[in-house]
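Student: from the sequence below, what's the structure:
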Amino acid sequence: MTDPMPEHDEVFAVAAGAAAAVRSGHARWLTLRAMPGMGRTTLLEETVRRETADGAMAARVVHCTSAESTYPFSLVRRLLPDAGQDVPFTEQPPADEQHTFHRLGARLERIARRQPLLLAVDDLHDADEVSRRWLGYLARRPAGLPVLLLSTECLTRPALALPEAHGTSVLLRPLSDSAVARLARRAGYEAGCGAGDAATALCVRAGAGNPTLVRALLADFADLAKLSDPSTLCGGTEPAGLREHPTGPIRPPRPIPSVVHLHRYRETIARWVTERMDLVARRLCLTLAVGAVGVVGAVGGAGFVGVRDNAHITGPAGADDGSASPGTVRPTSYTAPSGPGLLSQVAAIYPGVRVPAPGSAYLAGLARLFADPLTGEAVLAASDPADLADLHLRFARLLHEQGAPATAVAAHLLHLDRPAEVWMSQCLEDAADALRDAGRPRPAAHLLRRALHGPLTPAHRATLSLRLGALELLHCSDSGVRQLRAALELHTDAAARAAVAPALGQALAAQGRTGLAVQVLHRESMDVDSTELARVLQSVSALIAAHDAVAWRDAVARMRELVSCVPTAIEPLVRALVMEYDAGAGRLSSAEAVRYILPRLSAQVHPQIRTGWLGSAATLLQWADRTQDALALADAWLPPPPAFPDLSDAGLQCLVSVRAEAALMTGDFRRVLAENDPLLKARTAQGLPMPHIVSMVALARFELGWHSAAWRLLAVPRAEHTDSSWEWNELRYARGLLHLDEGDWQAALDAFLACGTGQRARDFVSPVATPWRSGAAHALVGLGRPAQARELAEEDLGHARAWGTPRTVGRALRAHAAALGGRRGLEALSESVALLRTAPAPVELIESLTDLGRARIDAGNGRKGRADLREAHALAVRLLVPGGRTEGHARQVHGAGAQHRQASADQGGGGHESRAGAGRLVRLTEKALRAGAARVTRPAASAGEALSPAERRIVRLAAQGQTNAQIGDALHLARRTVETHLTHAYRKLGVSRRTQLVGRLKGTTGLLDTDSHHG
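Tutor: Sure thing, here's the model as predicted:
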């Protein structure tokens, strides 16, 4: 070892000074102390070479081994091989030992008088105790003995007490970062390149300045670089040294997933722990390893927060920002130990273990060594599983007794075969609650599964199974249903079963198995003795039946029979469900619904129907444009983020849907994402499909201009063709809106008609939820079929007026105006805008204002039209500014678009995306403003003459209702070419969209060939 020698010049200087004193006839001792692997042996040998090079000093070098530590005088015998029988083979009484020490000392003095002597003893901590005492005797002899005692000792072992007056102890410092970098460069990792910097960073952090560890890491890197298929190493966790590198997660030449693949590094540490450390040091290292790694055995890639990370769960992935969310386990009297702080508890965990003194070099060395998790992982890999289990049990019991957070205790209980005592199961439960409230259902479910193996009563086991089933629905709905079914079967009491049955029913319905869900609830309602409890189950069954068209119709019929005789505590839910059906069937006005709902929100209801009643009430309030009231109910009963709602509660699921849709309706697109994106990200392919939440999140992304991200959600194939749940109709409607924005009229029409088919099967004709007729009308206008569009728009408008809210009527009027065109269309748009100004409907208002502005410009009233467009643009920009939403007329907002550009960077996409920072409505209004400012009205007779032959052919087909793709196929042109010709033609004709072509080209000879099937 030559590279790090310059960093130890001071060691050689001290040794040279001591040697000079010895050559002058004064005895000296020098001890080199360090952690394992720091190069003590190399430094000792180099010192011996330097001090004996000129022949002025003789040397006797001995390397001690633990194998000889039990044989008395074994070190002395090797230092004085010519002493023969003067060196005993057994321990002696104190008086005889002192006589022997004196006789051997005198022999050594005679040797040293002939030539100064350097006694070099490596690993003195492994020497036998008698020989150590004899060396101490020599060091205390009077000056005049020309002997230099040079020894090395490991910091993890007790030091030999020697008189400070005659010598000194030198602590070997770790290698500096620059020395480590030099070693890395010699191994081929140059600074300034990604791989070299990353390898050096890992060596600095995981090597802890230890030459042996640094060289082991570099050797492991070289082995990894030789692998022909490095992809086999990519399944582990990226080392901390790479994760935290300032330039980002740059990797060495080959991926280094975990300590498993760093063979030399792992074996070096394992050798130190098993061969070079005594029991005390091993236990200290094992204790630190358990704390340094945090919680070993993380579930599903989402690790828990353990002792090392203060054991607090206050947010996603255990983030601790100092503000605990509701339900967080955070005893204020407890401060979890971390790093070296764990040593203060070692004595309690292992009574009798010698704890290093605070500030000692030993403590500092351990802290530096265990600063990186790789070290702890290597120690654990080399440890006996039985020792590990014992340590985790000791840790868990100690932390539990000290009042540590349940998550800290559970981190250790996970390593036991099973929770053998009641307190263990309770800690696992409490930790699961904390993780659930932190928005981490999967690890929470793992903890509950472990808790179920504990000593539980049947009732307690049933309760845990119920909670576990609710948590598992997100990532494996089949497993969740099994747990809920087990919870139901564990109960023998009919009332207890009645409390569990609705959760199982809701889970089954969310899976698309509504018929089975209704059967379960019907069976349980027949088994209960209480009439009121039977009515509770029947009303909850009706709520769940909404996921199936046939079951919903039958359930509402039963509710109509019950409404006059049901108990008062159940009547609100029964009547609300009937009102939901009547509202969808067009038999109820919004005013009637609000008059019934609002006074009863504070009424006492049966506890088992409370969330169902509130979910149904919130749905009706949202439909009635009382979005703030609906959001208030949802916020009051749903857990705040990051916690997820109980998906086995049908009422809470309703409130989740209401919260998402109400936020979308009021233009709060970022709130939709903030509250629901985590829910969808936590869901797996085997979890509940949740098509309504998928639709709301997709539409929020769509409105923010993230078109591709929206399609990625909506394009996921699910079992929508066999499931008649209302949620799939919402998904079809959302797809239609995206197709409409793309100008793919036929695909939009197909999606809207599919939505309509699903809604009619449920007798849902009102446009209050999914105004599919209005959407289809816009698509038909785009296809050049205004007559069919007018028919659908008029039907939608009639149902909208029956419900009677400004949003539904204003939205239907806009579709009606698109189908009518001309003066009547302009009047319909004016009425639409006037109505929407009174409603919390910013999206619909912006769309109607934009259409009104265009229509006025087309009618020759450019001044008013451009004023409408400017107002629409200001409203659109304000929607994208955090806190900038408004429910009425908005003034011009200057510079707000730039603020949104930055906010949209994280959702990019590619494909059909808006320009950076522009949401859909901003893009829509800006396009209309540009077209309105550049509009040039030409006489109809000159319109055709302005077009080139290619443009005339394309415009003719477009006016007939063909899509760009169809035109390209017919004329053998690329779609991009078709779009370019249409853009030029629009500019020449003074139109801004395809729907205006027919009216613009009427009377132009040869351009319009009308076909009867286009209406």
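
Student: rest of the way, CA atoms for contacts and neighbours
Tutor: Fine.

Student: mind listing what's buried in the longest helix belonging to the chain?
Tutor: Counting residues, the longest helix found in the chain (DSSP state H) is helix 94-114. Across helix 94-114, burial judged by 16 or more other CA atoms under 10 Å covers Glu97, Thr100, Phe101, Leu104, Gly105, Leu108, Glu109, Ile111, Ala112.

Student: what helices and strands are in contact with that helix?
Tutor: With contacts defined as 3 or more CA pairs under 8 Å, 6 or more residues apart in numbering; DSSP states H and E, the packing partners of helix 94-114 are helix 129-139.

Student: got the angle for the helix it packs on vs helix 94-114?
Tutor: Helix 129-139 and helix 94-114 are oriented at 50 degrees to each other (axes from the mean of the first three to the mean of the last three CA atoms, to 10 degrees).

Student: that older thread, for the following helix or strand past the longest helix of the chain, packing partners?
Tutor: Next helix or strand after helix 94-114 toward the C-terminus (DSSP states H and E): strand 117-122. Where contact means 3+ CA pairs under 8 Å, 6+ apart, strand 117-122 is packed against helix 40-52, strand 58-63, strand 147-154.

Student: touching whatever helix or strand comes next after the second one from outside, list them.
Tutor: Moving toward the C-terminus from strand 58-63, the first helix or strand encountered (DSSP H and E) is helix 74-79. In this structure, residues lying in contact with helix 74-79 by CA atoms under 8 Å, 6 or more residues apart in numbering are 60-62, 64, 68, 83-84, 87, 89, 119, 127-128, 131, 134.

Student: and for comparison, fold this next one:
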Amino acid sequence: MTAAPYGPGIPGVAGFLVERGPELHRLRTAVGRLAAHRRSSPLVLAGTRGAGLSALVDVAVAEADAIGIAAAVARCTPAEADLPYGVVTQLAAQLAGVGQPLPLRLLGAPARAAVPGLCAEFLDLARTRPLVLAVDDVHWADPASRRWLGGLARRAGQAPLLLVTAGAIEQPRPPATVLRVRPLGEQAVRELIAVRCGRPADPGFAEGVTRATGGSPAVLRVVLDRFARLDLPPTTEHLAEVVEHAAEVVGDRAVPVLDRLPADALALVRAMAVYGDAGDLDFVRALAPLGRRSADASLALLVRLGLVPPGERPVLGPAVATRVLAGMPAGARADLARRAAELGHRIALPDDRLAALVVQAPPLHTEWAVHTLRAAAVRRPAGEAAALLARALREDVPAQRAEVLVDLARAESSARREVSTRRLEEVLLGAGPEVPDRVLVAAADLLQTGGDAQAADRAIAVACARRPDQPALAAIGWLAANDSAGEPVLPAPVTTRADQLADPVLASVAGWRLAMRGRHRDRAREFALAALTGQGQDAPHGPRILACRVLRCTGDLAEAVAGLDDVVADARRAGARQTAAQALLERARCELARGGLTRAAADLAAAQVELPADRWHPRLLPALAGLTAVRALVEGDVTEAERVLAGPLPPAATGGAAWAQYQYARGCLRLALADPVGALPPLLDCGRVLTVRRQTSPALSAWRSMAAIAHAGAGQTRAAADQVRDAVGRARAWGEPATHGLTHLLAAYTGHDTRTHLRAAVGLLAASPARVHRALAAREAESARGAAGATHELSTEDRRVAQLAAAGRSNADIARLLALGTRTVESRLTGIYRALGLSGRRALAAVFRPPVVLG
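Tutor: Below is the predicted model of the structure:
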């Protein structure tokens, strides 16, 4: 594509005349025909403002000058739109400058005489010498000049005169020839960028520039000139700067046009600015308000003036809409926005569309406005949802205030955790009789699952004192008190078994109270399944996660994962990102329990996408770090576990039940590093945190079994035996085969009665969904037949060397840690292999390195 060598503009692409081949050919042909045959017909260059019509006008004048034809050009502006015969006087002045004066005797005469008389003067001049007359931006011509142009066009065939008019004008009548000038396409814009910037543009950059400028040569000229001065490469990373500048240019170009619009067009464009980008002409017409004929004519004018792009659903661009609204008096703007919202409500606009109108309006103090904003917020990202709900609060409808506060707290829970907590406390502490019970339960659930158990305990206790007949609220309060390790301010509600099975919150809490103590497994399962049955997506999320945790403890992993799938989907739909993250964390625990390491890793990653680690409540953060480290240890990646656990935690992290999971991971890491003495403090602290909260079930944590292994490794055989006896007894009482079998499996690593424990583990895990543990028990039982019985013959120092080698330490590491020579370590390992009948480190690991299990 070759640029035309005419008109002002970029060298080589003068006047931005790329993609203008047909128009240039017609102009040259018309001028050549005038010179050769002294014949012509009027030419109309029709297009929107900024489409490059001025450059084409310059081409016509330049072609005439090049072959010696007299030419004159008039450029209309808004400032001269009221000056009678402004076009005539401009053309006459230019012709006088080249020795072709016109008397203009009838300039001040009535139109009936002036128009034909002035036409005759120009036609007489053309008969003496061919003449090219060009009028640019004819849409700004004054009424008298437009009448004269119409008369001249009808008479132009009477003399060798070529009349070229350009602008956003209506379809002219014959005999004029109309050249429709379209905006530039992406390929043309790409060429202009390459010439102006001296290098080719990225495809995404060219596409973005085309979209931002609308292919307008006038806008492109300004935008590319500025971008070239910045000396930046035309790549997508710099597109935002161009888009922002293009919006400014488009908006600035609209201002003088807006100032000259007739009343109907101004009313229409204001209505369009308020309505936004939906392009519903019927709505805009009713809002203006205008009749169909007037609205259609006004819209056609807006399109011709370049304020509205042509199309079936014409809309204002954001930059133009901003200028329109900014130019309105504040009162008029507020009144128009109010009328738009009320009209939208009357005709039942969709919630999203209606909410956009309500946001612009002053408070309407109506329930439908609150309902609309809440409904629209459900489908928005958290930040946008929070803005809509904050606007809903300004409606000041007392009957819905508490519900809006809960919705807003949910939307803010990830980015503004403290603010979210205060809003929920406001609901619970200040709830009057007008607040429904379900709203209080929802507020309590959000506050409890948010991590601040102490604040939840206090606020829920106050709400319970006002609503003593609301057992679900009291049940969530009991959970908060248990997590904060404090005595409940109010006792747990006294309910019947039938009540508990009927209410999902009561059912989940009842199941949890049994599971955490390791009692009545079948009944705990019954409660958990009841809590998940028949719940809608709006049911409290925290109790549902708790019910899934109970099912994990009862060994019903498939049911637990299915329940958590629903919670994650419902929490995301409700914008409860914090709750979704916790559900993903619990699902990762379930996947680890059944050996799905890849799925567990995916859930852990998804939890941090849902809620980045720096936004987790300090009391919940240890659970994330602890589970991430345990997963790494299960995969044998000790280095990754060390990295995770080396990260700093806030001081408040030690205050919640999640601290037990972190300490468990630290203890397992020390065992993996063959440091049983170092493993004991965190493992025993894990037990302390859980015992204080009466969470004593071995299905929740294997801390007793891991502590027994650490005691054994430290030479404390009696303490190890006591822990094994306690763990096995509790697992037997709970009665879940996987938990019971895993307890026996871990007991085998204490070195006492190894084969008995492994036989029990193999039998109990035979039908367990924990396939990894099942396979591990069988393998360990096979290995124990040859090696485990001989481990007691090793010296304390040899056992230490063997444990470090089993943990994956190199000979050099072992030598450094035990202050031995490298050759001494090699010699001892050779003796250990011979004594135990083992072939290498992998076999050694099977004897000395205990498995890491979920805890």
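
Student: before we move on, back to that, tabulate the helices and strands packed on strand 117-122 of structure 1 (JSON lines), appending distance to Asp437 of structure 1 and mean neighbour count.
Tutor: Putting these into JSON lines (distance: least, CA to CA, whole Å; neighbours: other CA atoms under 10 Å) gives the following:
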{"stretch": "helix 40-52", "distance to Asp437 of structure 1": "52", "mean neighbour count": "17"}
{"stretch": "strand 58-63", "distance to Asp437 of structure 1": "58", "mean neighbour count": "17"}
{"stretch": "strand 147-154", "distance to Asp437 of structure 1": "47", "mean neighbour count": "26"}
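
Student: closest one to Val877 of structure 1 out of the contacts of helix 74-79 of structure 1, please.
Tutor: Of all the contacts of helix 74-79 of structure 1, Val877 of structure 1 sits closest to Cys64, with 78.9 Å by CA to CA.

Student: how far away is the counterpart of the closest one in structure 2 from Gln90 of structure 2?
Tutor: Mapped onto structure 2 by TM-score structural alignment, Cys64 of structure 1 lines up with Cys76. Distance of Cys76 of structure 2 to Gln90 of structure 2, computed by CA to CA, to the nearest Å: 9 Å.

Student: circling back: just the buried residues of helix 94-114 of structure 1 now: which is nearest Val578 of structure 1?
Tutor: Taking the buried residues of helix 94-114 of structure 1 together and measuring to Val578 of structure 1 by CA to CA, the closest member is Glu97, at 102.4 Å.

Student: ok, back up a step: would JSON lines of the helices and strands packed on strand 117-122 of structure 1 with distance to Ala933 of structure 1 be doable?
Tutor: Output for those, formatted as JSON lines (distance: least, CA to CA, whole Å):
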{"stretch": "helix 40-52", "distance to Ala933 of structure 1": "83"}
{"stretch": "strand 58-63", "distance to Ala933 of structure 1": "93"}
{"stretch": "strand 147-154", "distance to Ala933 of structure 1": "84"}
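
Student: got the angle for the longest helix of structure 1 vs strand 147-154?
Tutor: Using the same axes, to 10 degrees, helix 94-114 of structure 1 lies at 120 degrees relative to strand 147-154.

Student: if we can go back for a sec, more neighbours: Cys76 and Gln90 of structure 2, which one.
Tutor: Shown here are Cys76 of structure 2 and Gln90; by other CA atoms under 10 Å, Cys76 has more neighbours (20 against 16).

Student: possible to save the buried residues of helix 94-114 of structure 1 as a markdown table with distance to Arg33 of structure 1?
Tutor: Shown next, in a markdown table, are these (distance: CA to CA, whole Å):
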| residue | distance to Arg33 of structure 1 |
| --- | --- |
| Glu97 | 28 |
| Thr100 | 29 |
| Phe101 | 26 |
| Leu104 | 27 |
| Gly105 | 25 |
| Leu108 | 25 |
| Glu109 | 27 |
| Ile111 | 28 |
| Ala112 | 26 |
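
Student: and the strands in the stretch 251-400 of structure 2, which stretches?
Tutor: Under the criterion DSSP state E, counting those that start in this stretch, the stretch 251-400 of structure 2 carries no strands.

Student: and for the aligned partner of Leu373 of structure 2 in structure 1, the neighbour number?
Tutor: Using TM-score structural alignment, the partner of Leu373 of structure 2 in structure 1 is Leu428. Applying other CA under 10 Å, we find 29 residues neighbouring Leu428 of structure 1.

Student: equivalent analysis for Ala867 of structure 1, please.
Tutor: Number of residues near Ala867 of structure 1 (other CA under 10 Å) recorded here: 15.

Student: which parts of stretch 624-644 of structure 2 are buried?
Tutor: 624-634, 636, 638, 640-642, 644.

Student: distance-wise, check the closest residue in space to Glu434 of structure 2 that isn't next to it in sequence relative to Ala574 of structure 2.
Tutor: Distances taken as CA to CA, 6 or more residues apart in numbering place Ala399 nearest to Glu434 of structure 2, at 6.5 Å, with adjacent residues excluded. Per CA to CA, Ala399 of structure 2 is found 21 Å from Ala574 of structure 2.

Student: more crowded one of these two?
Tutor: Counting neighbours by other CA under 10 Å for Ala399 of structure 2 and for Ala574 shows that Ala574 has the greater number, 22 against 12.

Student: contacting residues for the nearest residue to that one once chain neighbours are set aside?
Tutor: Excluding the flanking residues, the one nearest Ala574 of structure 2 by CA to CA, 6+ apart is Val378, at 5.7 Å. By CA under 8 Å, 6+ apart, the contact list for Val378 of structure 2 reads Ala385, Arg573, Ala574, Gly575.

Student: I'd like the residues you listed as JSON lines, with distance to Gly185 of structure 2 and secondary structure appended.
Tutor: Shown next, in JSON lines, are those (distance: CA to CA, whole Å; DSSP: H, G, I helix; E, B strand; the rest coil):
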{"residue": "Ala385", "distance to Gly185 of structure 2": "37", "secondary structure": "helix"}
{"residue": "Arg573", "distance to Gly185 of structure 2": "40", "secondary structure": "helix"}
{"residue": "Ala574", "distance to Gly185 of structure 2": "42", "secondary structure": "helix"}
{"residue": "Gly575", "distance to Gly185 of structure 2": "41", "secondary structure": "coil"}
